[in-house]
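K.L.:
Sequence first, then the predicted structure, then my questions.
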Amino acid sequence: MKTLKSIGFALLLTVFSSFGVNDYPAATGYGIGDIAADFSLKNIDGEMVSLLDFNTAKGFLVIFTCNTCPYSVAYEDRIIALDAKYKSLGVPVIAINPNNPDIQPGDSFDAMRVRAKEKEFSFPYLLDDGQEVYPQYGAQRTPHVFLLEKNETGNMVRYIGAIDDNYQDASQVEDKYVEDAVDAMLSGTEIEVTLTKAIGCGIKA
């Protein structure tokens, strides 16, 4: 039965992959060292959320994700774990759903609220209404991570890409790209890997 489930999950990933995982135009948006503009987006509780709201934050894990992409679903528990580990250290997760709900109804605001309640999200889950924020960042997939460091000039982009090197099995991860980047940032040491290829579903625009 587990084998059948694994095969089914793999097939589902293949189907979603056909929607643009490997066929992206040249990346646009922020690069490493750029200062990311703030945004104001609606959270699942109806409140507007801005990075300026987090006065004591040292940085942010801005993660473009959604309800429907199987890659995003596979990473949900790891995203929750990232927030649990780093929020108290000053680097909270800010999750943003970039998909157009008219094209992907399962990513509607109401569906976001349901999913966040089911998974007990401990972080803001924001809707990129009008799809204005994700192009600024250059996000192309879900999930797609942008690590920002707050400094005197603004929120500097320090890492862009994947959460780790194994979307299929968290127990088989060898390279924890995001954790390594955040740990280095917080310790004031060099981030060795600043850019990786995010594996996921194409954003539905």
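P.N.:
Looks like it came in fine.

K.L.:
contacts and neighbour counts: CA atoms only from here.
P.N.:
Will do.

K.L.:
and Asn151, what is it in contact with?
P.N.:
By CA atoms under 8 Å, 6 or more residues apart in numbering, Asn151 lies in contact with Lys58.

K.L.:
swap that for Lys150, please
P.N.:
Contacts here follow CA under 8 Å, 6+ apart; on that basis Lys150 touches Ala57, Lys58, Gly59, Phe60, Met156.

K.L.:
Among those residues, which lie within helices?
P.N.:
Secondary structure from DSSP state H places none of the contacts of Lys150 in helices.

K.L.:
any chance of those residues in JSON lines, plus distance to Leu147?
P.N.:
Shown next, in JSON lines, are the contacts of Lys150 (distance: CA to CA, whole Å):
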{"residue": "Ala57", "distance to Leu147": "12"}
{"residue": "Lys58", "distance to Leu147": "11"}
{"residue": "Gly59", "distance to Leu147": "7"}
{"residue": "Phe60", "distance to Leu147": "6"}
{"residue": "Met156", "distance to Leu147": "8"}
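
K.L.:
who touches stretch 37-47?
P.N.:
48-52, 109, 112-113, 116, 124-129, 133, 155.

K.L.:
and these, which are buried?
P.N.:
Among the contacts of stretch 37-47, those buried by neighbour count (16 or more other CA atoms under 10 Å) are 49, 51, 109, 112-113, 116, 124-129, 133, 155.

K.L.:
So which of these are in strands?
P.N.:
Val49, Tyr125, Leu126, Leu127, Asn155 (DSSP state E).

K.L.:
wouldn't the fourth one be in contact with Asp110 here?
P.N.:
No. The pair Leu127 and Asp110 fails to qualify as a contact (CA atoms under 8 Å) at a distance of 10.4 Å.

K.L.:
could you measure Lys5 against Lys176, distance?
P.N.:
For Lys5, the distance to Lys176 equals 26 Å [CA to CA, to the nearest Å].

K.L.:
Got another one to weigh against that:
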Amino acid sequence: MDIGDNLKHFELKSTTGQTVSTYHLSDKSALLIVVTCNHCPTAQAYWPRIVSLAKQYEEDNLGVLAINGNDASQKPMDSFPEMQRLVSQYHVPFPYLRDESQEIIKQLGAERTPEVFLFNARRELVYRGAIDDAWENEATVMRVYLEDAIEFALDGLEIDYPEIPSVGCSIKWKS
């Protein structure tokens, strides 16, 4: 998916057992989709930051979805029950969805976990890639790419750097 492309609506099962549709988030001023997982050390390091960002921008009408599309037969930590455990562990306030078919993460063009996709109010992709510049230690972060992009998107402004390569683990594709 390229910058400026429109999000195709989809629905996936969340860790609550309910199906979540992007149509349910059509009233949001911007939509953040985080392609992530449980097993990857980089993804694990970012979970608290993603939860914090979601809470920080909730009043600004930012919608957030996390999607795990990894093949759980390769990485059992990415199974649905383990996803449910992670939601409880980190008190995740947004839907964590399972993309069993891997169709949605393929549509997005995701390559790594975590990798973020930010859509404006018209559901055009305005930013994709990295969350910040220091996954290993939040205290050493110098550039908050995603947070800056969210601010610009919520203000209806063009983002200066719409793509920053993400750092993390490769997606575990099904054979």
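P.N.:
On my side now, so go ahead. Note that the structure is predicted; figures quoted are calculated from it, not measured.

K.L.:
returning to that earlier point: export the ones in strands among the buried ones among the contacts of stretch 37-47 of the first structure to JSON lines and append columns for distance to Ser187 of the first structure.
P.N.:
Converted to JSON lines, those look like this (distance: CA to CA, whole Å):
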{"residue": "Val49", "distance to Ser187 of the first structure": "28"}
{"residue": "Tyr125", "distance to Ser187 of the first structure": "28"}
{"residue": "Leu126", "distance to Ser187 of the first structure": "29"}
{"residue": "Leu127", "distance to Ser187 of the first structure": "32"}
{"residue": "Asn155", "distance to Ser187 of the first structure": "17"}
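
K.L.:
quick one: which of the residues you listed is nearest to Gly202 of the first structure?
P.N.:
Leu127 (16.4 Å; CA to CA).

K.L.:
List the contacts of the closest one.
P.N.:
By CA under 8 Å, 6+ apart, the contact set of Leu127 of the first structure is Leu41, Lys42, Asn43, Ile44, Ile96, Asn97, Pro98, Phe109.

K.L.:
let's see 6 Å
P.N.:
Applying CA atoms under 6 Å, 6 or more residues apart in numbering, we find Leu127 of the first structure in contact with Lys42, Ile96, Asn97.

K.L.:
Now check the first one against the second structure: what is it aligned to?
P.N.:
With TM-score structural alignment defining the correspondence, Lys42 of the first structure maps onto Lys13 in the second structure.

K.L.:
Correct me if wrong, but that match is in a strand.
P.N.:
Yes. Counting by DSSP: H, G, I helix; E, B strand; the rest coil, Lys13 of the second structure is part of a strand.

K.L.:
do you know how far Ser21 of the second structure is from Lys13 of the second structure?
P.N.:
Going from Ser21 of the second structure to Lys13 of the second structure by CA to CA gives 9 Å.

K.L.:
Just flag the most distant two among the ones in strands among the buried ones among the contacts of stretch 37-47 of the first structure.
P.N.:
Pairwise over these, using CA to CA, the maximum falls at Leu127 and Asn155, 20.4 Å.

K.L.:
mind listing the helices for the second structure?
P.N.:
Going by DSSP H, the second structure shows helices at 41-56, 80-90, 103-108, 145-154.

K.L.:
spatially speaking, which residue is in the middle of the second structure?
P.N.:
Val34 (0.5 Å; CA atoms, centre = their mean).

K.L.:
Give the aligned equivalent of it in the first structure.
P.N.:
Using TM-score structural alignment, Val34 of the second structure sits opposite Ile63 in the first structure.

K.L.:
Tell me the most packed of the contacts of Lys150 of the first structure, by neighbour count.
P.N.:
Gly59 (28 neighbours; other CA atoms under 10 Å).

K.L.:
right, and that residue touches Val91 too?
P.N.:
Yes. With contact defined as CA atoms under 6 Å, Gly59 of the first structure reaches Val91; the gap is 4.8 Å.

K.L.:
thinking again about what came up before, of all the contacts of Lys150 of the first structure, which comes closest to Asn166 of the first structure?
P.N.:
For the contacts of Lys150 of the first structure, the nearest to Asn166 of the first structure is Phe60 (22.4 Å; CA to CA).

K.L.:
Excluding covalently adjacent residues, which one is nearest to the aligned partner of Asp129 of the first structure in the second structure?
P.N.:
Under the alignment (TM-score structural alignment), Asp129 of the first structure maps onto Glu100 of the second structure. Excluding the flanking residues, the one nearest Glu100 of the second structure by CA to CA, 6 or more residues apart in numbering is Gly69, at 5.9 Å.
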